[in-house]
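1. model the structure of this input:
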Amino acid sequence: MSLIRQSSFQEKEAVVSGSLYLVATPIGNLEDMTFRAVRILKECDIIAAEDTRQTRKLLTHFDISPSMLFSYHEHNKAASGPELIRYIIEGKNLALVSDAGLPAISDPGSDLVKLALEAGVRVIPIPGANAALTALIASGISTERFTFVGFLPRERKDIKSLLSTLKSSQGTLLFYESPHRVIKTLGFLLESLGNRRIVLARELTKRYEEWVRGSVEECLTWLESHPPIGEYVLVVDGASEEEEQKLRDAWWQELSLEDHVDRYEKEGMSRKDAMKKVAADRGVTKRDIYNSLL
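-> Next comes the predicted model:
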């Protein structure tokens, strides 16, 4: 790996190609848009957006008329990414926006950034609103250390596997979730992490912004009588020092799953009982252990 230095603010005469600007957009309230973001969007030749229909509404509100509005999303990034980089190399300045918040967070923008850097293109962030950090700072849960998880995987075994790696983390955990999956996700959190303190923050900066603070079980009960509406950020308390130390000191910590199961089998357990015991040790389901050993 070779060292690469970038100066974001060079004299224009020294810049041969254009630049990639990562422009934050409002997460709800249009007043969250910064003066700098509006200026950059007006000055850029091309704006690339996840959903051009949504972005057109924003551009119309701020009287922004780009020369080109380009569609760039998860399903066309393989073809669109190189084309966008070609425009930049030819001298065009390109602004990348997401539907809401910071581009490259839980969207394909990170792939475009990698392509740009590989091509020697300057990448310049234009900061602004972010749902995860907005929820965190007002949650009342520790902000000293945190892990952004984003959306959980779709498959149950992948969800359980991911959450098992987070069980001993002392830092606050930040998740994104849709109204259609939030109840199911809380169930996974309760099963894998226990009945921790949690904050549900929905519709952030919008008219119906709402905060629900309590334990995971209390929040599940709340949602039974208040059906989920809008996008959620889940702010989950990290593991206690005692929980973290207990897991760190576990004798099986350095063993692979196969060796862990094998240890119990050598003690006389059947493979089925050994897998059940390993699942209990690691705080996952027996099905997770079985699937991992297939």
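2. okay, CA-based contacts and neighbour counts for the rest of this
-> Noted.
3. from residue 247, how far off is residue 109?
-> Distance of residue 109 to residue 247, computed by CA to CA, to the nearest Å: 36 Å.
4. just want to know which of the two has more residues nearby.
-> residue 109 (24 against 16; other CA atoms under 10 Å).
5. which residues touch that one?
-> By CA atoms under 8 Å, 6 or more residues apart in numbering, the contact set of residue 109 is 96, 98, 103.
6. is the closest residue to residue 217 other than its chain neighbours in a helix, a strand, or coil?
-> Using CA to CA, 6 or more residues apart in numbering and skipping the chain neighbours, the partner closest in space to residue 217 is residue 195 (6.3 Å). The three-state assignment at residue 195 reads coil, by DSSP: H, G, I helix; E, B strand; the rest coil.
7. tell me the contacts of residue 195?
-> If you count contacts by CA under 8 Å, 6+ apart, then residue 195 has 189, 215, 216, 217 around it.
8. now, those residues that are in strands?
-> When the contacts of residue 195 are checked against strands (DSSP state E), the matches are residue 215.
9. of the contacts of residue 195, just say which sits nearest to residue 172.
-> Closest approach between these and residue 172, by CA to CA: residue 189, at 13.2 Å.
10. surely residue 183 and residue 221 touch.
-> No - checked against CA atoms under 8 Å, the pair residue 183 and residue 221 is beyond contact range at 9.7 Å.
11. higher neighbour count, those two?
-> residue 183 (19 against 12).
12. for that one, give me its contacts.
-> 220, 223 are the contacts of residue 183 under CA under 8 Å, 6+ apart.
13. which stretch of helix or strand covers it?
-> In this structure, residue 183 sits in helix 182-193 according to DSSP states H and E.
14. what's the distance between that helix and the middle of its chain?
-> A distance of 17 Å separates the centroid of the chain from that of helix 182-193, by CA atoms, centre = their mean, to the nearest Å.
15. and it, what's buried?
-> Within helix 182-193, the residues that count as buried by 16 or more other CA atoms under 10 Å are 182, 183, 185, 186, 187, 188, 189, 190, 192, 193.
16. another sequence for comparison is provided below:
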Amino acid sequence: MSASFAKALEAAHDAAGSQNNPASTLYVVATPIGNLADISLRALHVLAKVDAVACEDTRHTQQLLRAYGLDRPGSQLLAVHQHNEAEAAQTVIARLAQGERVAYVSDAGTPAISDPGARLVAAVRQASYRVLPLPGASSVTTALSASGMTGEDGFVFSGFLPSKSGERERAVQALAQESRAVVLLEAPHRIEALAQALSVLGERRITVGRELTKQFEQIETVTAQALPGWLAEKPDRQRGEFVLVLHDAPVAESTGEGLRVLQLLLPELPLKTAVKLAAEITGKSKNELYDKALALKKA
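-> This next block holds a predicted model:
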């Protein structure tokens, strides 16, 4: 453990030591997606306090804990991954029944987001034990925050698209009908195939987040049709873990259509109702239509 994390661990106990951490509880703990300094003080304190740590990969987690000075014997590390999650959940529940505190961590980021953990959480809840989440790093929100995506209707998280080409193409066809922003994940050995599939989306913008929070982090925005060429320009661009933000689809400009619909609806309906219906009919922004409606009312 470096001296810097020794200070962090001390600060964690000072900051979170007085908080209540109930027994017989599963603590779902977010861990860094790359930069070790992104761990929260609360996470450090809880990882030091729990009786056992359930994890996606015991060797990976042991290295992570060791970096923070939280080395644990192998008996306190429980393997809970996609191949044994249902069975391993019963082991965790048995420990909770004995009054233990158990933390669950995935290999990186927030558990149960395209990672194991959801079945474990569901089983623990079904057994009537408490699940306490500790928020922290997430590749999804990290990529969104740097994308400049300004869609008013939120976003959709799709994770990994199917690996088989036919299924992947059908999934992309469905994305073409989705007007909201979409967050995708991809591994380096499949990123070229995904880029080719997404290229049919033409001018729709995609923000590529590669190796987020790590030394060689890269964040670029290109059009869907330019993505394969961008990846091919430099071999390094195909390395690392990827998060892609497919920006929300631009609404086609209509020649006064929103104004025309408002002029028809406002005499018959309350302002907010007229704006809502006009937005649904024309696909225009509610905020823009609301401003137009106010102007019409004043006129």
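17. just send the contacts of residue 195 of the first structure back as CSV, with distance to residue 88 of the first structure too.
-> Below are the contacts of residue 195 of the first structure laid out as CSV (distance: CA to CA, whole Å):
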residue, distance to residue 88 of the first structure
189, 43
215, 49
216, 47
217, 50
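18. in the contacts of residue 195 of the first structure, find the pair that's most separated.
-> When CA to CA is used, the two most widely separated members of these are 189 and 215, lying 10.9 Å apart.
19. centroid-nearest residue for the second structure?
-> Closest residue to the average C-alpha location of the second structure: residue 140 at 2.8 Å, with CA atoms, centre = their mean.
20. residue contacts, it?
-> 157, 183, 243.
21. among the residues you listed, which are located in strands?
-> Within these, residues falling in strands by DSSP E are 157, 183, 243.
22. number of residues surrounding the aligned residue in the first structure for the last one?
-> In the superposition onto the first structure, residue 243 of the second structure corresponds to residue 233 when matched by TM-score structural alignment. When neighbours are defined as other CA under 10 Å, residue 233 of the first structure has 26 of them.
23. repeat that for residue 133 of the second structure.
-> Neighbours around residue 133 of the second structure, by other CA under 10 Å: 16.
24. surely it meets residue 28?
-> Yes - counting by CA under 8 Å, residue 133 of the second structure does reach residue 28; the two are 4.6 Å apart.
25. how about the strands of the second structure, start to end?
-> Using DSSP E, strands in the second structure cover 25-29, 52-55, 77-79, 101-105, 130-134, 155-159, 181-186, 205-210, 218-223, 242-246.
26. show me what contacts the aligned partner of residue 196 of the first structure in the second structure?
-> When the second structure is aligned by TM-score structural alignment, residue 196 of the first structure is paired with residue 204. Residue 204 of the second structure makes contact with 223, 224, 246, 247, 249, according to CA under 8 Å, 6+ apart.
27. measure residue 204 of the second structure to residue 243 of the second structure for me?
-> Applying CA to CA to residue 204 of the second structure and residue 243 of the second structure gives a distance of 16 Å.
28. what's the matching range in the first structure for stretch 41-52 of the second structure?
-> Alignment of stretch 41-52 of the second structure against the first structure: residues 35-46, by TM-score structural alignment.
29. contact partners of stretch 239-251 of the second structure?
-> Outside stretch 239-251 of the second structure, the residues touching it (CA under 8 Å, 6+ apart) are 139-140, 143-144, 147, 149-151, 155, 178-188, 191, 204-212, 283-284.
30. how far does that stretch sit from the chain's center?
-> Counting by CA atoms, centre = their mean, stretch 239-251 of the second structure comes out at 12 Å from the chain centroid.
31. what distance separates the start and the end of that stretch?
-> Using CA to CA, one end of stretch 239-251 of the second structure lies 34 Å from the other.
32. tell me the buried residues in that stretch?
-> 239, 240, 241, 242, 243, 244, 245, 246, 247, 248, 249.
33. now these as TSV including distance to residue 32 of the second structure?
-> Formatted as TSV, those follow (distance: CA to CA, whole Å):
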residue	distance to residue 32 of the second structure
239	19
240	15
241	14
242	15
243	15
244	19
245	20
246	24
247	25
248	28
249	31
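34. pick the one among those residues closest to residue 122 of the second structure.
-> Of all these, residue 122 of the second structure sits closest to residue 243, with 26.5 Å by CA to CA.
35. quick check: the closest one vs residue 219 of the second structure, distance?
-> Using CA to CA, residue 243 of the second structure is found at 10 Å from residue 219 of the second structure.
36. quick check: neighbours shared by those two?
-> Residues touching both residue 243 of the second structure and residue 219 by CA under 8 Å, 6+ apart: 208, 209, 210.
37. what range in the first structure does stretch 93-101 of the second structure sit on?
-> Under TM-score structural alignment, the match for stretch 93-101 of the second structure is residues 85-93.
38. with stretch 272-279 of the second structure instead?
-> Aligned by TM-score structural alignment, stretch 272-279 of the second structure corresponds to no residues of the first structure.
39. buried stuff in that stretch?
-> For stretch 272-279 of the second structure, using 16+ other CA under 10 Å, the buried residues are 274, 275, 276, 277, 278, 279.
40. equivalent analysis for stretch 174-187 of the second structure, please.
-> Buried positions in stretch 174-187 of the second structure, judged by neighbour count with 16+ other CA under 10 Å: 175, 176, 179, 180, 181, 182, 183, 184, 185, 186.
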